[in-house]
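Peer 1: Make a model of this:
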Amino acid sequence: MSGLIGREKEKQLLKLYIESNRSEFIAIYGRRRIGKTFLVTETLGDRLDFDMTGVINGDSAMQLTSFALSLTQSGYTGKRPANWIEAFSALREVITARGNQQQVLVFIDEMPCLDTPKSGFVPALDLFWNGWASRQKNIKLIVCGSATTWMVDNIIDSHGGLHNRITHEIHLHPFTLHETEEYLKANDFHWNRLTICQTYMILGGVPYYLSLLDNKLGLPANVDRLFFSDDAELAGEYERLFSSLFRNPQPYKDIIRLLTDNKSGLTRKEISSKLGKESGGNLSKMLTNLENCDFLRKYNVREKKINSNNGIYQLTDFYVRFYNDFCRLHSTDSHYWSNSLNTPKQNNWYGLAYERLCMAHVQQIKQALGIAGIRTEYYSWRSKQSKPAAQVDLIIERADDIVNLCEIKYSRGKYTIDANEEEKLRNRITDFEQETGLKKAIQLTMITTYGLNENAHSYEVAASLDMNALF
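Peer 2: This is a model prediction of the structure:
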């Protein structure tokens, strides 16, 4: 597989930060497998003066040994450090030896691993940065970590000595569909856009997962190989993923499982009730942690006004959703996905996944609608009066007094609205107007895979987009 694809914004930011005329403390965080290390090493390469990686599940002695080896590789010849105070003192010697006329780049990867119990790592880092490095002009300290909770609590939002010491943070998100298409093309995948959409619905925009695909196989065979075969490469990824991110992963997996079973999402109060937990600080903290890992997204809801306090949490990580929907029960069919092609279960799943795909690409939808420059709020809406309760997953409310009420439909050809659906759509618009009291123009917006068949029942549609808008 080829080198760094996409990440243009992040590459430009990283280059900008390291060329400044002051010392910088740059924190890069995001879920496991998202490409944090690759971003740094491919962008900065041999410019790194000190480069070390924490040892996953290593004890304090192993972490110090790893640090000491990196010191030696950077030219350090002094005494081997016995603790973190001495380790950072040795790093100071390495930096000082470079002189103060050039930028000195220090990269510490998987930093959360270094903070073993009673090791004193964080106070030593605090002393190194606040006591010396921050007062220099040429030091660029770049730190990464997959344990996003640790990175946020101890570095980015620290309430201790590192409070407000981060000069820049980069939250590395999954690839967009456009970046995913670029990645696949660069690696000789000649797949059409529907197949690329389906790939994203299963793997998400996670570079490592995409790197496991075999361009000699079609998507169904790849899915069978990665998830359902006897030696499936992603079979154990789910447990590793949560264990690497959270020191106590089970409560987080409980929330994920709950949101898997409630596909339209739940409010914090509903999550609390179903889990039997207090809707207090601990649950709020866990939900925030899952958001920071790009597992969840909180959507505002529209009642008489936009309500962010009673927002809906939905599971947004595509790999995590696919695993819980199909792999958790460990199917014994090694060709399960290929054997499920065009079955109602698989097609229905793709339909729901396409809704999530669109929700992950709202900015691209705005661009396609020609409203990228207009201030907007986007949210979900649930009827509290209609039976069964109507729900619209995506509503874009615009500053020009227009509301795009988006209906998202997945099909393998052009989508056709019949008389029954036309009536449902009209009733949904009426319910929305009556329950919210909005006095804005409502534009029914269809987002389909291949576009809309125009007929006598499609006249209510003000705008129609197909999957190309998402790229």
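
Peer 1: From here on, just use CA atoms for contacts and neighbour counts.
Peer 2: Will do.

Peer 1: Check the gap between the residue nearest to residue 30 when sequence neighbours are not counted and residue 203 for me.
Peer 2: Computed as CA to CA, 6 or more residues apart in numbering, the closest residue to residue 30 that is not its neighbour in sequence is residue 172, at 5.2 Å. As judged by CA to CA, to the nearest Å, residue 172 and residue 203 stand 16 Å apart.

Peer 1: Alongside the first, I'd like the structure of this one:
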Amino acid sequence: MFIDRERELGFLEELYREERAHLVVIYGRRRVGKTWLVRRFLEGKRGVYFHALRQPLEVELERLAEALSKALSKYVKADWDSVAEALAEAGKFVLAVDEFTYWVEEEPGVLASLQQLWDVVSARSPLFLILLSSTASLVEKSLSYGGGLFGRRTAQLRLGPFPPYVVKDLLPYCAEDLAVAYAVTNGIPHYLSLFDPKAPLKRNLERLFSKWGPFMKRRRTYSVLKYGSPTSI
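Peer 2: From the prediction side, this is the model:
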């Protein structure tokens, strides 16, 4: 089910239809649906979704080169120049790098490599480069003056939690129970997806906040309305 990201998806599709290169930055807190949005956007398109890891950059380059080799059906050497050349020759192609700021944390100088890659490829091919991150401060630093990607982005999206009205499309509850479900999840898509829509609110809360549930560490933080009176979870 794809809910409440139609505008963002439509925006990406509109950019993609343009015959030019784009560098799109998508950021927002964890579990807010960045990966979900990009994977949906990639459906039916030539491209690669690549999730960066916190490990030496030479290892990451090997992983990236291998992924591109498979997608492009040609050998891509594990260095930035070869990656750039392969992308420049690829034509219309989407490269989505999730949590690219892991690379920045591992080696800040990677921003210069990404800048050079973008400058080389964008001048020759309509690459659609998407950089995703859960660390807003590093994204803003990377895009600011002197940050390596300054002046390169062509668009950006900052994803936030679902608005309250979206919960009614996910859970078949009364207004009061929907308010409780939204309050304990803060409208975060991943947390809302953990609810079983076939089970009553009470049963869902008992499971999610149980000793073995995913919300166990938040037991002391939240209170919900139960039968009209405050009750600690």
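
Peer 1: burial of the counterpart of residue 124 of structure 2 in structure 1, as a residue count?
Peer 2: By TM-score structural alignment, residue 124 of structure 2 lines up with residue 136 in structure 1. For residue 136 of structure 1, the neighbour count with other CA atoms under 10 Å is 14.

Peer 1: Do I have it right that residue 136 of structure 1 meets residue 24?
Peer 2: No. The criterion here is CA atoms under 8 Å, and residue 136 of structure 1 misses it with residue 24 at 9.5 Å.

Peer 1: so the aligned residue in structure 1 for residue 84 of structure 2 is in which element?
Peer 2: Mapped onto structure 1 by TM-score structural alignment, residue 84 of structure 2 lines up with residue 92. If you go by DSSP states H and E, residue 92 of structure 1 is part of helix 84-97.

Peer 1: what's that helix in contact with?
Peer 2: Helix 84-97 of structure 1 has contacts (CA atoms under 8 Å, 6 or more residues apart in numbering) with 64, 67-68, 71, 74-76, 78, 81, 104, 119-121, 124-125, 128, 139.

Peer 1: Can you give the distance of that helix from its chain's centre?
Peer 2: 35 Å (CA atoms, centre = their mean, to the nearest Å).

Peer 1: what residues are up against the residue nearest to residue 30 of structure 1?
Peer 2: Taking CA under 8 Å, 6+ apart, we find residue 172 of structure 1 in contact with 10, 28, 29, 30, 34, 35, 36.

Peer 1: from the residues you listed, which ones fall inside strands?
Peer 2: Among these, the ones falling in strands (DSSP state E) are 28, 29.

Peer 1: between the contacts of residue 172 of structure 1, which has the most around it?
Peer 2: Neighbour counts for the contacts of residue 172 of structure 1 peak at residue 29, which has 29 neighbours (criterion: other CA under 10 Å).

Peer 1: Scan structure 2 for its longest helix.
Peer 2: Counting residues, the longest helix in structure 2 under DSSP state H turns out to be helix 57-72.

Peer 1: Which part of structure 2 matches the strand or helix carrying residue 197 of structure 1?
Peer 2: Using DSSP H and E, residue 197 of structure 1 falls within helix 193-203. Counting by TM-score structural alignment, helix 193-203 of structure 1 lines up with residues 175-185 of structure 2.

Peer 1: Measure the mean distance from the matching stretch to structure 1 post-superposition.
Peer 2: Its aligned residues in structure 1 lie a mean 1.3 Å from stretch 175-185 of structure 2 after superposition (mean CA distance after the TM-score superposition for structure 1).
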